[in-house]
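Participant: Everything below, folded, please.
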Amino acid sequence: MVNKPKKIHFIGIGGVGMSGIALVAKSRGVEVSGSDMKESRATKRLVDAGVEVMIGHDAANLADDLDAVVISSAIPERNPELAAARKRGIPVWHRSQALASLGEGKKTLACAGTHGKTTTSSMLATTIDRMGLDPSFVIGGTVDGYDTNAKSGTGEYYIVEADESDGSFVHLSPHVALVTNIEPDHLDHYGSLEAIYDAFADFLSLLPDDGAAVVCADNPRLAQVARGVGKRTIVYGEKGSADCDVCFEVTGRRGLGYAFTVSFPDGTSVETEITKNPGRHNVLNATGVLGVVWACGLDVAQAARALATFSGVRRRFDLVGEEGGVVVVDDYAHHPTEIRATIEAASKLDFNHVHVLFQPHRYSRTESLAREFGPAFDEADSIIVMDVYPAGETPIPGITGKTVIDSILRHNPRQQVAWLPHRPEIIPFLLQRLSAGDLIITMGAGDVTAMAPLLTHALAGE
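Facilitator: Okay, here's the model as predicted:
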């Protein structure tokens, strides 16, 4: 890591990004400690790895001989540990700086974009690892088959999820950057879509002369941005898409997903499949992964075989249980585009009805994307909306879960919707409406995930 520190402390170590960085740093011989407000699966994994984790934030948690303190953008200046670190003159690094430093001496393969970056980076890490190349990776989700979001390998590749939410992804030094899409999000930070495009241009400008930008054909402006900063650009998409270099063609259904062929600019083509991740968007993600492999000069046939073993990411169309013929799935989708893609994929599966329990995430996002939420739920048979998960934000007057309900009904007055802001009423409401052959998706980036196992137990009569 930067200046090769021997001892570092993470404030908010239980966060999915922070915990991954801490695990990799620990595995590389750094003495790691950290604090968080509560115990979690992530903090338990850290403790099992030999990391000292303290519950609660207190200046006394900082050791006397720290070389650095790592924070995320979620940590306010008033945090007692951060205030103490500044007072003592301990170097304070942003999470993204620590993430970047772990890639020193390796080729960083960075997956970015408004949507799909966790799934895509997980696909890429699984593929590179199962090609026998032993990569390191730090990802914003738990990868199925690894039961972790981070790994320190001996190989030359370092795979990261590049988070654009606060603009800090410009601290990375990518060798190849995959960008899935760009849409309005995190407008509380950027202010406008143009500012987001500018940030991605800055990010892609970091690529070296022998690197590459791998960008999706569904967003033509992405290729313009990449070429505008003078970088080698590889466009991936569906066969027939304009300007497509690495192109997929679906050949049939496989499990929840699809079998498909992918062709490359040199005339090579491979066959592969994604069986546990429904939807065209996941075929696109997989095609982008093979585009990165091709850009690196690796064996695409071997990669296609490795990619076919990918089984998913926790909270991405994650099967929680099935009771009484009702299937319960949990999903992280919280932006209208993600919501639409997930529900459309579910609607193509063999269920009688698709129901969605949705928790809006952040007041600012609910306000800025209110209009877009309406059509996002078109393919759902019914939608139950909880109140907003604040994620640390101050409430905005007039912005609640009902904001989403109103948007849905303006778009489709006949849609079956319910606003249930009081959590105790949700399970009884669902039990009255779900029947054998139905799918229910708990959806959102907040604590709605806790409702999925509760509902599964309730369906079982427990």
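Participant: For the rest of this, base every contact and every neighbour count on C-alpha atoms.
Facilitator: OK.
Participant: Regarding this structure, what is its longest helix?
Facilitator: When the chain is parsed with DSSP state H, its longest helix is helix 280-295.
Participant: which non-adjacent residue is nearest Lys239?
Facilitator: Cys247 (4.9 Å; Cα to Cα, 6 or more residues apart in numbering).
Participant: before we move on, back to that, what is the longest helix of the chain packed up against?
Facilitator: The contact analysis (3 or more Cα pairs under 8 Å, 6 or more residues apart in numbering; DSSP states H and E) places helix 280-295 against helix 117-128, strand 174-179, strand 212-216, strand 233-238, strand 246-254, strand 257-263, strand 269-274, helix 300-307.
Participant: I'd like to know which elements the longest one is packed against.
Facilitator: Applying 3+ Cα pairs under 8 Å, 6+ apart, one finds that helix 117-128 contacts strand 107-112, strand 136-143, strand 157-161, helix 280-295, helix 300-307.
Participant: Proceed likewise with the subsequent sequence, for comparison:
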Amino acid sequence: MRIPIPDEILPADRLGRVHFIGIGGAGLSAIARIMARSGVEVSGSDDQDTPFLPALRELGVTCHLGYSADHVAGADTVVVTTAAREDNVEVAEARRLGLRVLPRSAGLAATMAGRRVLAVAGTHGKTTTTGLLTSALLAAGSDPTYAVGGVLTATGRNADAGTDDLFVAEADESDGAFLVYRPHAAIVTNVEADHLDNWGTEEAYHAAFDEFAATIDRAGFLVCCVDDPGAAALAATARDAGLEVITAGEGEGCDVRITDLVLDGTTSTSRITRDGVELGQLRLRIPGRHYVLDAAAALATGLRLGFAFHDLTDGLAAFTGTGRRMELKGEAAGVRVYDSYAHHHVEIAGDLQAARAVAGDGRLVVAFQPHLVSRTRIFGEQMGRALGAADEVVVLDVYLAREEADPAVTGALVADAVPLPAERVQLVPDFDAVPAELVRRARPGDVILTLGAGSITQLGAPILALLEERDA
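Facilitator: This next block holds a predicted model:
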């Protein structure tokens, strides 16, 4: 559902009682937590009991399961998830009552009033980079407010209200939300076409990032991971417009440069230079080159803010990830099971590269659930090709999310494009049959990796249970 952004976004303490429609999602639950921790009276509803709700209930937030017009009673402001359907009864009741109705972006912007916002944007890597920056700042003695699109394993939360003036926020481009925040500074990890159901064309998508850079405070700065061509182009445009731009990456011309990178299973080490001067070593406890690039961007931001290198790198070294980003779900029968949010072909390629290092001498057995009809229609063939880096592949049907089904767009578009022998690729439309198919294919020493932004994240426990049964 598209809710218009008001011309004036009031600070959270002027919104009265706030009710969240879709409070169980990563985005709205983060906003609700920050508001509740800041003294705002908060309630919410969702159609499912998500992992984000217990922490809200601990704060005294009433979280209804299911939607009812009665839940809106007593609210002054309603914040609505983009995933809400047009016929949602709570939205209809809020409009009937003449309440203030805000989209997610305006709700988050309301919590930013009076703070220096550090916005983390990009097609891929936003959640991890937001978590890395938060971890680095906390280790350096800051106490920022933060809102992340996943649960930080170190804190068990996806958001909190801090005591200083910094606000680290994941800035989502999918629906244009990132154009609302007016940050002091920003990170852009990469820019590669996605969410074309909203933007229409690749050109419009890239132009949105140019517009985002133009919203940054002229006294602030932009950090770009310029190993990515889209981010490099954005850096050049922003610099031409007079904005301070800091580049990060492995290239020789980067302001903050990664050298001597060594990937070793679930860890990595590298050397960091700034403006040609070596600062020291960066160690990470998360696998993959793409995460090292994310960490370099977070480090560049912290350094520009005046924090000490070794304090920042201590925080980065302590970072163990966020939920659904190469998250270890467990091990049974000699098989490790990981889950990751990758749903774009570039993300798939990055996570499979990292998972290959984790698997070592074992094989990589991957299940992928395409997310959104529009994305699968446009990128399904590229997703399939990226999955060819695995040893065994199981493809689920499309997770519909906010779109209607299209009989011409199914998981077969992905499965048919996987460049592996037919016996190593299987389309499994029956969701409940996927765990058994994965376990049938897995051997001791292998890694099973579930990929996708939808319900596939629920499969870790049943996969592990079947592996334990096989080992009994």
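Participant: What's the TM-score once they're superposed?
Facilitator: Superposed pair, TM-score by TM-score structural alignment, normalised by the length of the first structure: 0.95. Supporting alignment: 456 aligned residues with a Cα RMSD of 1.7 Å.
Participant: coming back round to it: rebuild the helices and strands packed on helix 280-295 of the first structure as a markdown table, extending it with mean neighbour count and distance to Val32 of the first structure.
Facilitator: As requested, these are exported to a markdown table (neighbours: other Cα atoms under 10 Å; distance: least, Cα to Cα, whole Å):
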| stretch | mean neighbour count | distance to Val32 of the first structure |
| --- | --- | --- |
| helix 117-128 | 27 | 24 |
| strand 174-179 | 28 | 25 |
| strand 212-216 | 28 | 34 |
| strand 233-238 | 25 | 39 |
| strand 246-254 | 19 | 42 |
| strand 257-263 | 21 | 40 |
| strand 269-274 | 21 | 37 |
| helix 300-307 | 21 | 33 |
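Participant: Out of the ones you listed, which gets nearest to Leu420 of the first structure?
Facilitator: With Cα to Cα as the measure, helix 117-128 is the member of those nearest Leu420 of the first structure (29.5 Å).
Participant: who wins for proximity to Lys107 of the first structure among the helices and strands packed on helix 280-295 of the first structure?
Facilitator: Nearest of these to Lys107 of the first structure, taken as Cα to Cα: strand 174-179 at 5.6 Å.
Participant: Contacts made by that closest one with the rest, please.
Facilitator: With Cα atoms under 8 Å, 6 or more residues apart in numbering as the contact definition, strand 174-179 of the first structure has outside contacts at 107-113, 117, 204, 206-208, 210-216, 222, 288-289, 292, 295-296.
Participant: compared with the second structure, how much does that strand deviate?
Facilitator: For strand 174-179 of the first structure, the mean deviation from the second structure after alignment is 0.6 Å (mean Cα distance after the TM-score superposition for the first structure).
Participant: start and end residues in the second structure for that strand, please.
Facilitator: Residues 183-188 of the second structure are matched to strand 174-179 of the first structure when aligned by TM-score structural alignment.
Participant: aligned partner of the residue nearest to Lys239 of the first structure in the second structure?
Facilitator: Aligned by TM-score structural alignment, Cys247 of the first structure pairs with Arg257 of the second structure.
Participant: And for Ala376 of the first structure?
Facilitator: For Ala376 of the first structure, the residue aligned by TM-score structural alignment is Ala386.
Participant: And for Asp134 of the first structure?
Facilitator: Matched by TM-score structural alignment, Asp134 of the first structure corresponds to Asp143 in the second structure.
Participant: Next up, the contacts around the nearest residue to its match once chain neighbours are set aside.
Facilitator: Excluding its sequence neighbours, the residue lying closest to Asp143 of the second structure (Cα to Cα, 6+ apart) is Gly162, at 5.1 Å. Contacts for Gly162 of the second structure (Cα under 8 Å, 6+ apart) come out as Asp143, Pro144, Thr145, Tyr146.
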